[in-house]
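K.L.:
Sharing a model prediction with you, sequence too.
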Amino acid sequence: MTASLSRAQIASRLDITDPFLMIDTFEEIEPGRRARATLALAPDAWFFGCHLPASQVMPATLQIEGMLQTLVLLIYAAQDHGVNRSYVTSVNVQLAAAGTPGQTVTFEAELSAFRRGIATGEVAAAAGGRTLSRGSFRYASPHLMAMPTGPATPPPPSTP
């Protein structure tokens, strides 16, 4: 299944706005399986002027943020979250290269598991035919977590 979201729709679903929104387009999704999003690195992007301005590279933390945003959109497509949110609980990322002005970063996310409100997935970021970074992430959706079952109140004490 292919679906696309505009930048405004992405911002609304994630409840994130500029300058921290790290996805321009959400291009393709197979709910519960995989998704692809992109970010065009405009030469005048705010971070190029303040992060290693002589080198002009996208900060690694913003690569990670784009990866996280792509995966959470996939999670939200797998299970309707309404106004509830998921929160990242684990990040394991390997950085390989930097994004530079004029490139388009493609984020490819794959959902590994989603059970009882806990989602795990992998995301790779690539630009110019090379991998920039890849990582494994875990999200928690507290409103979907299974609650313990049993009596709501303790049983009355037994009488001898």
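P.N.:
Yep, that arrived.

K.L.:
From now on I want contacts and neighbour counts done on CA atoms only, so please keep to that.
P.N.:
Noted.

K.L.:
Specify the helix with the largest residue count in the protein.
P.N.:
As assigned by DSSP state H, the longest helix anywhere in the chain is helix 60-78.

K.L.:
what's in contact with it?
P.N.:
13-14, 21-23, 26, 29, 31-37, 86, 88, 93, 95, 98, 107-111, 119, 121-125, 133, 137, 139 (C-alpha atoms under 8 Å, 6 or more residues apart in numbering).

K.L.:
one more structure, for comparison:
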Amino acid sequence: MNHLDINQIKDIIPHRHPFLLIDYIEDYVPGEYAVGYKCVSYREEFFAGHFPQEPVMPGVLTIEALAQTGAVAILSLPENKGKTAYFGGIDKCRFRGKIVPGDKVRLETKIIKTKGPVGIGEAVASVDGKVVVRAELTFMIG
């Protein structure tokens, strides 16, 4: 298993606080997949407005966390060092549950297709073994 801490993640992808949405990578294979985690705290800035009476992590931020996890996989390839992975599209996206303070979100993105600077990843977010988000993410390396 290839583990990455937060500083090693920051060496691979350009995201920084408050928009770096993964806390650590449990395992990855460059160009193939990455499995990471987001430990959701009540102190997350978005909970102040989403929603004050019932804090829920915004679905679009879960998609972003999955994209960042995939970016670790694709940008850890030597030929992509120092580059950025941009969103090209989101397909087949389904939200199946809520993410709330105290959740430890498992983020898994598997690269299923690449052609030149464009690729597609299958992404799944889960909490306690239950899938909360599933999507197909298209990225472009710039």
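P.N.:
That came in fine, so what should we check first? Predicted model, so just to flag it, every value in this text is computed and none were measured.

K.L.:
Can you calculate the TM-score here?
P.N.:
Here the superposed chains carry a TM-score of 0.91, computed using TM-score structural alignment, normalised by the length of structure 2; 141 aligned residues with a C-alpha RMSD of 1.5 Å.

K.L.:
circling back to that earlier point, give me the mean distance between the longest helix of structure 1 and structure 2.
P.N.:
Its matched residues in structure 2 lie on average 1.0 Å from helix 60-78 of structure 1 after superposition (mean C-alpha distance after the TM-score superposition for structure 1).

K.L.:
and that helix, which residues are buried?
P.N.:
60, 63-78 (16 or more other C-alpha atoms under 10 Å).

K.L.:
Now do whichever helix or strand comes after that helix: which elements does it pack against?
P.N.:
Next in sequence after helix 60-78 of structure 1, counting helices and strands by DSSP states H and E, comes strand 87-95. Contact partners of strand 87-95 of structure 1 among helices and strands, from 3 or more C-alpha pairs under 8 Å, 6 or more residues apart in numbering; DSSP states H and E: helix 60-78, strand 130-140.

K.L.:
possible to save these as JSON lines with distance to residue 42 of structure 1?
P.N.:
Converted to JSON lines, those look like this (distance: least, C-alpha to C-alpha, whole Å):
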{"stretch": "helix 60-78", "distance to residue 42 of structure 1": "14"}
{"stretch": "strand 130-140", "distance to residue 42 of structure 1": "17"}
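
K.L.:
between these, which gets nearest to residue 43 of structure 1?
P.N.:
With C-alpha to C-alpha, the closest approach to residue 43 of structure 1 among these belongs to helix 60-78: 15.4 Å.

K.L.:
Now do the closest one and strand 87-95, the angle between them.
P.N.:
Calculated by axes from the mean of the first three to the mean of the last three C-alpha atoms, to 10 degrees, helix 60-78 of structure 1 forms an angle of 130 degrees with strand 87-95.

K.L.:
before we move on, back to that, in strands only, show me the contacts of helix 60-78 of structure 1.
P.N.:
Judged by DSSP state E, the contacts of helix 60-78 of structure 1 include 26, 29, 34-37, 88, 93, 95, 107-111, 119, 121-125, 133, 137, 139 as members of strands.

K.L.:
Buried only: go through these for me.
P.N.:
By 16+ other C-alpha under 10 Å, those give 26, 29, 34-37, 93, 107-111, 119, 121-125, 133, 137, 139 as buried.

K.L.:
right, and the secondary structure at residue 8 of structure 1 would be what?
P.N.:
State at residue 8 of structure 1, reduced to three classes by DSSP: H, G, I helix; E, B strand; the rest coil: helix.

K.L.:
what about it, neighbour count?
P.N.:
12 (other C-alpha atoms under 10 Å).

K.L.:
After alignment, which residue of structure 2 pairs with residue 44 of structure 1?
P.N.:
Alignment note (TM-score structural alignment): residue 44 of structure 1 maps to residue 43 of structure 2.

K.L.:
May I ask which helix or strand encompasses its match?
P.N.:
Following DSSP H and E, there is no helix or strand that holds residue 43 of structure 2.
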